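In: after the sequence you'll find the predicted model.
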Amino acid sequence: MTVLHTARLRLEPIAPEHYEGLRVLNADPVVQRYISGRPETPDETAAMIERVQGRWKQFGHSWWSFIEQETGELVGAGCIQHLGHDPANEHEIGWRLRPDRWGRGYASEAARRMAAFAFDDLRAPSLAAICHPDNADSAKVMARLGMRYRGDEVWHGQTVAVYDIGASAFAATRDMEQR
């Protein structure tokens, strides 16, 4: 299982030792407002950890816990997974953060690193991201990543805004950053 690093975060594959931080994150109604619309129960968090560990074993990628390097605290989570959890579909990138860490650039920092993993290590030809149509903050992170809005689609039983980026477009954004 792959641990990723950014300037301020360590992205660790979700594991049982992350339970308490994930329980707090996923039980926050503000975090869940655009995801499920309701706080997650402790049992749901435990089941999610188990599911995610199975996906890591099956696919070699899934959800990471975002550990803030300065404090050692779990401040968010993010993923590279198959859209709709179906390997026939393109890869999806996603994230969520504790509200006390919003506005610090953590989502963009983690998303950029996870996208690099998807394109460089998994050789994904493209990445998609979905968000509730009213979730302007996530849409801004998608735009900063170089993703473009492709339309509204139905995923996980709800209509969501879908953004995507191809490998060559992502490579071009990296080239621009390095100049």
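Out: Perfect, I can see it now. Fair warning: this is a prediction, and the values are worked out from it, not measured in the lab.

In: all contacts plus neighbour counts: C-alpha atoms, from now on.
Out: Will do.

In: show me what the host helix or strand of Val160 is in contact with.
Out: Assigned by DSSP states H and E, Val160 belongs to strand 158-166. Residues outside strand 158-166 that contact it (C-alpha atoms under 8 Å, 6 or more residues apart in numbering): 125-133, 142, 146-154.

In: may I see the buried residues of the biggest helix by length in the chain?
Out: Of all the segments of type helix in the chain, defined by DSSP state H, the longest one is helix 42-59. Using 16 or more other C-alpha atoms under 10 Å as the test for burial, helix 42-59 gives Pro42, Thr45, Ala46, Met48, Ile49, Val52, Gln53, Arg55, Trp56.

In: okay, those in a markdown table with distance to Arg8 next?
Out: A markdown table is the format used below for the buried residues of helix 42-59 (distance: C-alpha to C-alpha, whole Å):
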| residue | distance to Arg8 |
| --- | --- |
| Pro42 | 28 |
| Thr45 | 25 |
| Ala46 | 27 |
| Met48 | 25 |
| Ile49 | 24 |
| Val52 | 24 |
| Gln53 | 24 |
| Arg55 | 26 |
| Trp56 | 24 |
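
In: out of those, which comes closest to Arg33?
Out: Set against Arg33, the nearest of those by C-alpha to C-alpha is Thr45 (16.3 Å).

In: ok, and here's another one to check against it:
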Amino acid sequence: MTAVQQRLETERLVLRSLARTDAIFVADLISDEDVRRYLGGPVSPEQHEATFARYSSGENGGMVWVVETKNLQTSVGLVFLSPHRDNGEAELSYQFRAQDWKRGYATEAAARVLSHALGDLECVRVIAETQTANLPSRRLLTRLGMTEISRHVRFGSEQSLYATGNPA
């Protein structure tokens, strides 16, 4: 996976690089209890700057896109593509504002990043990890054509690991 940030588009969305001007949006997103329910809980205000810096740095060769609606140019979420902590394979993850759930934005944006990873970036396989209890996220991954391949305990909760493409 080569960490070259690219602007991506879908019918309704623009996925663009994270900018300093996105700091307030990111702080609001990572502070939301609903958004962070399965992601370790809300990030404390004292950690907002460090979290934003980590997202911005693309640490470990990762990429992050801000997802905006084309019609209103409103930021609705973030999509990440980064090396998985266990094996370095490309891992897809996302966070979307709760008020924008059930509009298909997360599926549309994640599908675009997945296509970019498997096509343009020539990733052999992309994985995603989510808490097994997070049924909406698991349904989204299934809609993307990903298949659950294993379960394990991490962060004190059972996690489901999904994959698409061929084994690395």
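Out: Happy to help now that I have it. Remember, it's a predicted structure, so these values are computed and weren't measured experimentally.

In: tm score of chain vs chain?
Out: The TM-score (TM-score structural alignment, normalised by the length of structure 2) is 0.88; 163 aligned residues with a C-alpha RMSD of 2.0 Å.

In: one step back: tell me how far the helix or strand just after the strand holding Val160 of structure 1 lies from the chain's centre.
Out: Using DSSP H and E, the helix or strand that follows strand 158-166 of structure 1 towards the C-terminus is helix 167-178. The chain centre lies 20 Å from the centre of helix 167-178 of structure 1; the measure is C-alpha atoms, centre = their mean, to the nearest Å.

In: and helix 167-178 of structure 1, what's buried?
Out: Here helix 167-178 of structure 1 shows Ala167, Phe170 as buried, counting by 16+ other C-alpha under 10 Å.

In: likewise stretch 18-25 of structure 1?
Out: Across stretch 18-25 of structure 1, burial judged by 16+ other C-alpha under 10 Å covers His18, Tyr19, Gly21, Leu22, Arg23, Val24, Leu25.

In: what are the boundaries of the strands in structure 2?
Out: All strands of structure 2, identified by DSSP state E, fall at 8-9, 13-17, 63-69, 75-83, 90-96, 125-131, 147-154, 157-165.

In: coming back round to it: contacts made by the longest helix of structure 1 with the rest, please.
Out: 1, 13-16, 19, 22-23, 26-27, 61-63.

In: show me just the buried residues among those residues.
Out: Among those, those classed as buried by 16+ other C-alpha under 10 Å are Pro13, Ile14, Ala15, Tyr19, Leu22, Arg23, Asn26, Ala27, His61, Ser62, Trp63.

In: and the furthest pair within those residues?
Out: Spatial extent of these (C-alpha to C-alpha) is set by the pair Ala27 and His61 at 23.9 Å.

In: coming back round to it: adding distance to Ser36 of structure 1, write the buried residues of stretch 18-25 of structure 1 out as a markdown table.
Out: Conversion of the buried residues of stretch 18-25 of structure 1 to a markdown table gives the following (distance: C-alpha to C-alpha, whole Å):
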| residue | distance to Ser36 of structure 1 |
| --- | --- |
| His18 | 21 |
| Tyr19 | 19 |
| Gly21 | 18 |
| Leu22 | 15 |
| Arg23 | 15 |
| Val24 | 15 |
| Leu25 | 13 |
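
In: which of those residues fall in helices?
Out: Per DSSP H, helices hold the following members of the buried residues of stretch 18-25 of structure 1: Tyr19, Gly21, Leu22, Arg23, Val24, Leu25.

In: ok, back up a step: tell me how far the strand holding Val160 of structure 1 lies from the chain's centre.
Out: On C-alpha atoms, centre = their mean, the centre of strand 158-166 of structure 1 falls 13 Å from that of its chain.

In: just stretch 53-66 of structure 1 next, same as before
Out: 12 Å.

In: could you do stretch 127-145 of structure 2 as well?
Out: 11 Å.

In: need the residue in structure 2 that's farthest from the chain's center.
Out: Glu46 (22.7 Å; C-alpha atoms, centre = their mean).

In: quick one: map Ile24 of structure 2 onto structure 1.
Out: The pairwise alignment with structure 1 assigns Ile24 of structure 2 to Glu20, based on TM-score structural alignment.

In: distance of its match from Ala167 of structure 1?
Out: For Glu20 of structure 1, the distance to Ala167 of structure 1 (C-alpha to C-alpha, to the nearest Å) stands at 35 Å.
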